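Visitor: Coordinates for the following, if possible.
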Amino acid sequence: MEFRLLGMVSVDTLEGPLSLGPAKRRSLLAALLLSVNTPVPVTRLTDCLWDDAPPLHARSVIQGHVSRIRALLADGDAAAYGVELATLGDAYALRSPETLLDSHRFEELLALAREQRDARDAVAMLKDALSLWQGPALAGTFPGPALQAAAHSLEESRVAAVEQLARAHTTLGEHDQAAAVLRTVAAAHPMREPLAASLMAALYRAGRQSEALDWFHRTRRLLVDELGVDPGSELTQVHALILRGDPLPQDGPDTPADPVAAPPPEHPGPTGSSDGRASDGSSLPAPELRTGDAVPAPARSGPVALPPLVDLSYPKDLLPRAPRGFHGREAELAALTRAAAAEGPICLVTGLPGVGKTALAVQWAHRNADMFPDGLLFADLRGFSDTGEPALTEVLREFLPALGVPPRRVPESASAAAALFRSLTHRRRLLVVLDNVRDSATVRALLPGGADCVTLVTSRHRLDGLVASEAASAVPLDSLEPQDGTELLAGVLGKDRILAEPEAARRLTELCGGLPLALRVTAARLAGRPQRTLAELADELADERSRLTYLDVDDTSVSAALRLTVQQLPPDALHQFTRLGHHPGSHFDPFTAAALAGTTPRAAAAALERLAAAHLVTETAAGRWELHDLVRLYARTLDPGSGREALTGVLDHYIATALAAADTAQPGGEPCFTLPDGFRRPAAVRDFTDRASAMHWLATEREDLALAVVAARAAGLDDRAWRIILLQWPQVVWRVRDNWVPLLNIALECARAQGDPYAQSRVLTLLGWVLSEEGRPAEALALLELSPPLARQAGDRLGEATALINLAVVEAAQGDLETALESCARAIVLAREESDAHTEMLALQHLARIQLTAGRPREALRSARTALDLGPEHEEAARRALLLTVSGEARLALGADDEAVLLLDQAAEEAERAGYDEGAVRALATLLRVRPGEGYRKRYEEAVRRISDDG
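Guide: Modelled structure (predicted):
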């Protein structure tokens, strides 16, 4: 949870921002946050909400807003963060850790920046502080005097921070950056003379004299025109110095000293110089180095004199040999080269176990060895090993001798050894490869001290801390592409063997998921068995139940590599990981993960973040994760007994979510409202805000819903399977020609296996309608004739009405118009008896269409008008467009062309706005027959093209 005052007043949670409502409520919350942990009297709150005489019921209004804020905070799980809105007599107090408040964190960062001796550190902190601002302070609140004063005070702090940042940039000689940060705030405060003076000074120091003078004249004109005064002494003094071309003082004239101190000299003291001589020119004696002392850093200029303890006869190359059979990864190698070009870079190679991180790092190191004449250091930090990580001194006892320090001269303490390492690497061009790192702290202790050194880190974790604190450049490593995977196999097995079975080689690469470790194990299995074909091994790997077993040879296996990562997971992340293995789909979000694990979406999201940091799951889009195939198989082996429970949980999640999506996409039109026996409602169900979001979810999840159906059938959960299929009906209706028949046939099989007449009727109704839309009327009629009796048997009168409507459509298409009219009339009676206006409207729409086909335009017009008169609350865009179209066609049949064109034009426009291209095509096609020269052709062709593009 986070409270924001620096911009729109808001409360952010893991689930998104809370809906605070009107400006008065935001104002009340802002007033409480500005005095967080302090009682705020009702009288002061009243002043914040009204700037003149408050209403008589002001106290009641405040109480109502307080009550609503309490409810919102409860929804955001405020208690878990130590947040409470308390009533204290005639006052309210919002109790909260101050760290949850962005304005508090802003002030903390400012204070820390002022304490920094290194201007670089100050710049980083000030940038972080200013990044908290998302707009004008206290935006969205009632603009009364009390809150305006508070907003002004916060804005003053922001301006002061910008000025402080500019001074820090100036200290570093970064004058263009200083001018850039000052220009925006100076433009927002054009008559603030100190700001204008600072900006002029920054522009002048950056060599932009004309811009500096232009800013002076602009400010002078504003002051004269708006206030009738001339510029003050500070501004005129800077102007005069610029005109004379004189150097400006570091902080400008008449301004206080810079609070951000410049970096201290590396060799303080009045008697020494960078060339090792005393102030009188005589040589200074070299200090005696004792064990445990750090070597003083050499000066930044002049020749480097190595300390006496260094013996250059020691080896400087600790790299392992270059990996055999290395293929591909050109993009990642190039990314490492680019990252290494920075000053003192840290390059971070991350990825899941077995993806080839070490091979990439070592390969790059060997390719670029000439860049590092002073040494190539390598250490396996065993961050994911059963043997445990080496001590820091153990690693330094390898590094320091490689730099020429005799083993007996290596300091005993880790801190002294690390200091000596940093000193010896200060002016060298050195590569340090730290392999298998578990956390950022380990890396920091082993960073070399020189700006010309490169540190290359590999880890199964993302090491976000290293990116944040050390500006490490991340190079994530993914699975190999199929071509590179087959090249890796060829490197071990020989090209002739791969060329003999190219399809089998590609299949092996796919079954190994492009994971280099799995491919090497596969190649090792085949290398010693020349008589065995690649196709035979591919057939064995195709069985998921035994695939991991085949990917195990001697001391190398995919399972062992994954185990070393998984064993370090905290219990909640481990529980989530084991349940993800039973997910039948290809991707998951926090709601799906929560259903698998029996937790909440918030807990699942936290666990997924941990798993993503360990590269066990991959976030492919915001809030959307995937598992590598081999990782999924491994996860499934960890807790096989939980498989049915996890599957049932995710199936019930899909049912609950699809119900919510269908209800949002087609309010009142839900065809499946009974829940299966033993249904377990998820802890939370996704909330769809509109039809578009609901339809997007149904479209995005279609593949995973189909996979869930297959898993449900295999587990004997047919009652879940047919519901998951049927609940996709809004998407079926919207994209009816999108190959739904195979899935609906599975639903029919499941319903018949259950012996459930309700389910059979519902599936037959939808399947028959889809077949009719696909131009298969005979098949549709055979199925639809079975549906009404089954619905009557189940007591599902609305289901019977819907079945009769779909049956009428097919009967009409077959030319049996009278029977079709009777079916529609019966459906209308059933809908009215059930008081279901939505179904009645649907029946009237089809009745009107059939009446028009039968040559009864007046009856068709009357039926369409009756449907539209049922009220807009029962309409949806597609239905209304179709009713307007049939009304227009009926008017044409009656000879009222002008009225017809108006109705058809309205139908086309409403269909286009709703994205209902089929409806637009129907209305526009009729318009083209009546008004061929009215410009409808282009709209018609575009709608047809969109339908074609959608498949």
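Visitor: CA atoms for contacts and neighbours, from now on please.
Guide: Fine.
Visitor: residue boundaries of the helices in the stretch 601-750 of the chain?
Guide: Ranges of helices in the stretch 601-750 of the chain, per DSSP state H, counting those that start in this stretch, are 601-613, 629-638, 643-665, 691-700, 702-714, 718-726, 729-734, 741-754.
Visitor: Tell me, how many residues neighbour residue 415?
Guide: Neighbourhood size, residue 415 [other C-alpha atoms under 10 Å]: 15.
Visitor: If I take the helix or strand where residue 911 lies and helix 691-700, what angle do their directions form?
Guide: Residue 911 is located in helix 897-914, with elements delineated by DSSP states H and E. Counting by axes from the mean of the first three to the mean of the last three C-alpha atoms, to 10 degrees, helix 897-914 lies at 60 degrees to helix 691-700.
Visitor: Pull the residues that contact helix 897-914.
Guide: 877-878, 880-882, 884-885, 887-892, 917, 919-921, 923-924, 926-927, 930 (C-alpha atoms under 8 Å, 6 or more residues apart in numbering).
Visitor: Generate a PyMOL selection restricted to the buried entries among those.
Guide: This is how PyMOL selects the buried members of the contacts of helix 897-914, with burial counted by 16 or more other C-alpha atoms under 10 Å:
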select buried, resi 877+878+880+881+882+884+885+887+888+889+890+891+892+917+919+920+921+923+924+926+927
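Visitor: Please flag which of the contacts of helix 897-914 sit within helices.
Guide: 877-878, 880-882, 884-885, 887-892, 917, 919-921, 923-924, 926-927, 930 (DSSP state H).
Visitor: In TSV, list the helices of the stretch 601-750 of the chain along with mean neighbour count and distance to residue 427.
Guide: Shown next, in TSV, are the helices of the stretch 601-750 of the chain (neighbours: other C-alpha atoms under 10 Å; distance: least, C-alpha to C-alpha, whole Å):
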stretch	mean neighbour count	distance to residue 427
helix 601-613	21	34
helix 629-638	20	44
helix 643-665	23	58
helix 691-700	17	55
helix 702-714	19	56
helix 718-726	25	66
helix 729-734	20	66
helix 741-754	19	68
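Visitor: One more, please, to line up against the first structure:
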Amino acid sequence: MAAGAPVPQQLPPALPAFVGRVALLAQLDEATTGGAGGPVATSVVLSGTAGVGKTTLAVHWAHHVAERYPDGQLYVNLRGFDPSGSLMPPAEALRGFLEALDVPAERLPIHLPAQVGLYRSLLAGRRMLIVLDNARDIEQVRPLLPGSPSCLVLVTSRNRLAGLVAAEGAVPVTVDLLCFDEAWQFLARRLGADRLSSEPQAANEMIERCVRLPLALAVVAARGAAHPSFPLSTLAAELRETRRLLDALDGGDASTDVQAVFSWSYQHLSPPAARLFRLLACHPGPDTAIPAAASLAGLPRMRVHRLLAELAHAHLVTEHAPGRFSLHDLLRGYAADLVESIDPPDARRTAIQRGLDHYLHTAHAAALLLQPGWDPVGLADAPAGVTPEEIADHSHALVWFTAEYRVLLAAVAHAERARFAGHAWRLARTLVDFLQRQGHWSGLVAAQRTALAAAQQVDERPGQAGAHRDLARALARVGEREEAEGHFLAALELFSELGDHTGQARTHRAFGALLDRLGRHADSLHQAQQGLQLYRVAGHLSGEASAQNGVGWAHAMLGQYGPALDHCRAALVLLRETDDRHGEANTWDSLGLIYARLGRHRRAVACYHRALTLLTRLGDRYDEAETLNRLGDSRWSLGDRAGALRTWQRALRIFDDLGHPDAEGVRDRLVRAGGTAARAGRS
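Guide: Alright, predicted model coming up:
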């Protein structure tokens, strides 16, 4: 720059109402000062989804650190995602920078390489901050890099610009959605803290429906500020009741229309990635794994992995865990609008079916590994384009269900709404054992109510019978015992009409467990014996073993300990033959209870330990908690007060994690045994 030339100060005005982003501001400070003991960054890439506030953050921080760069600050909007499509060429940006650096027009080089050389020569040794806003790709950015370690380049982009990170050593910083507290502060700065505090429920709903996206919050806040007499509940209702939420988030011009802003990112996708983005709106649940997305799209997994990477690069999806991708509700709504307007109804329905088939076939295989004696639901081969996941063993099945059960619950409801009734009740059936073992009773009740309605819609009586039974089992666990009894009776009638001995036997066994909880032990024994007889007729060995244990338990409840021991020991023999570890765990638990009732508590403790070893391996948390509770009783009876308290505390933690009402009984027991233990159990 010529002597006496003005120092360029091109930064746009900082936003007066800027709030939050404390962690990101600290990350920027740390990266550019070497505060963490690492090298001092000379370039930083701020990337994030459309409307997340990248430019606002960059400009705010640039003003904050401007004094570090006394030779000036350069700024340019590269229009990488401009609605007009007018991407700024690097040569145009360089001409603007060179003019700001006081280069006369007649000295401006014509060709890009010469412009780059002059630009870098002028910046050599100077301490300058260069903000490259709204960049599309590395080709647009690279000519604008100064090449001097005394300068800092801050780039914002909807794309990750991984090439800039890899080739130029730029530090990547992801700008995510606001946290809830930041979103609250965001609205409070624009609408007034008192206004939000007077209607906290409405404010919470506004934040939730705007998914904490700053642009969406700004549009809603602008409407609220323009109408200070409007209650916030009115604004929240507008968001809730507008058929298309994005219609309520139109700020009146292209830069504040959330849908338009999203479209600028979508329009730069490759056609296959754009199709996948649209189809993700047909996927139920909070997120998707790569194999499920591949089936949804009917494409090979490696191809879909690359397409998801393209979407993540554009911040249209988020890879929140390795191999798992999600999109927030506003982007999902945008994708839904696109798929309805672009993809024919048949194509959408076929994609939905492929996705449901993926989950149904994979869950069916996993359920058979979790419970080898489980009754299959009868599936045809997976249709073309569907690639179910291969589940290797019990542990893999447990891991898969743990990762996917929320998606599977959503898929059951989605299947019923989309009129895939057969998928709905069959998919709900595959979830039963996992949800029971984990104690997810409310989810199980909801899934089985949906399954029953779906099976009734298409008059599939096997589906109705199983749904009645499984709904009854879940209702019994949540205390709805009268309704549960009605469903058990309906299931028995249907299974009898179908001539399904195994279905009848399972229902008798589960019905007996309900009657046991009601204190109707003689009736419980009768149901268990009915189940045992039917399993024998069906030649179902693992079922017979389970029923033997049920008969033994019922005898124990009636004080008939000799027959109780005989039946449980017979159950163990059969269970080892069939390698039913879950049944074996339950039988050891029964033996523990029988020995405890006989006053042989050391023997009971040994049995409970054998049960717990198996239950822990199997991931059966609810039964683990029940067994721990009984183990604590025996330890207390043996005088091991400290051991009993520790055991009850373990049981309480599990019941609390599961949100199960049995937690209160254990907590009361700890209170009686010692207040300190009870308080520890709550922590």
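Visitor: Provide the TM-score value for the superposition.
Guide: Here the TM-score for the pair of chains, by TM-score structural alignment, normalised by the length of the second structure, is 0.86; 641 aligned residues with a C-alpha RMSD of 3.0 Å.
Visitor: related to what we said a few turns ago, so which of the helices of the stretch 601-750 of the first structure is nearest residue 835 of the first structure?
Guide: Of all the helices of the stretch 601-750 of the first structure, it is helix 643-665 that lies closest to residue 835 of the first structure, at 18.0 Å by C-alpha to C-alpha.
Visitor: by contact count, what packs against the closest one?
Guide: Packing contacts for helix 643-665 of the first structure, counted by 3 or more C-alpha pairs under 8 Å, 6 or more residues apart in numbering; DSSP states H and E, involve helix 590-597, helix 691-700, helix 702-714, helix 718-726, helix 729-734.
Visitor: picking up where we left off before, tell me which residues in the helix holding residue 911 of the first structure are buried?
Guide: 897, 900-901, 903-912, 914.
Visitor: Residue 305 of the second structure -> the first structure?
Guide: Under the alignment (TM-score structural alignment), residue 305 of the second structure pairs with residue 605 in the first structure.
Visitor: which residues touch that match?
Guide: 590, 593.
Visitor: again, only this time at 7 Å
Guide: residue 590 (C-alpha atoms under 7 Å, 6 or more residues apart in numbering).
Visitor: separation between it and residue 316 of the first structure?
Guide: 46 Å (C-alpha to C-alpha, to the nearest Å).
Visitor: ok, now residue 888 of the first structure?
Guide: 88 Å.
Visitor: cool, residue 342 of the first structure as well?
Guide: The value you get for residue 342 of the first structure to residue 316 of the first structure, if C-alpha to C-alpha is used, is 23 Å.
Visitor: neighbour-wise, which of those two wins?
Guide: Neighbours per residue, other C-alpha under 10 Å: of residue 342 of the first structure and residue 316, the larger number sits with residue 316, 19 against 15.
Visitor: And the more buried one, what's its match in the second structure?
Guide: Using TM-score structural alignment, residue 316 of the first structure pairs with residue 8 in the second structure.
Visitor: Apart from its chain neighbours, what residue comes closest to that match?
Guide: Once flanking residues are discounted, residue 8 of the second structure sits nearest to residue 72: 4.9 Å by C-alpha to C-alpha, 6 or more residues apart in numbering.
Visitor: Tell me how many other residues crowd that neighbour.
Guide: 22.
Visitor: cool, residue 481 of the second structure as well?
Guide: Residue 481 of the second structure: 19 neighbours (other C-alpha under 10 Å).
Visitor: how close does it get to residue 471 of the second structure?
Guide: For residue 481 of the second structure, the distance to residue 471 of the second structure - C-alpha to C-alpha - is 11 Å.
Visitor: Kindly report the same for residue 104 of the second structure.
Guide: Distance from residue 104 of the second structure to residue 471 of the second structure, by C-alpha to C-alpha: 81 Å.
Visitor: between the two, which one's more packed in?
Guide: Shown here are residue 104 of the second structure and residue 471; by other C-alpha under 10 Å, residue 471 has more neighbours (28 against 10).
Visitor: who touches the nearest residue to the more buried one once chain neighbours are set aside in this structure?
Guide: Counting by C-alpha to C-alpha, 6+ apart, residue 471 of the second structure lies nearest to residue 448, which is 5.2 Å off, once chain neighbours are set aside. Counting by C-alpha under 7 Å, 6+ apart, residue 448 of the second structure touches 428, 467, 470, 471.
Visitor: what helix or strand is the residue nearest to the spatial centre of the second structure on?
Guide: Closest to where the C-alpha atoms of the second structure average out (C-alpha atoms, centre = their mean) is residue 286, at 4.8 Å. Using DSSP H and E, residue 286 of the second structure is not contained in any helix or strand.
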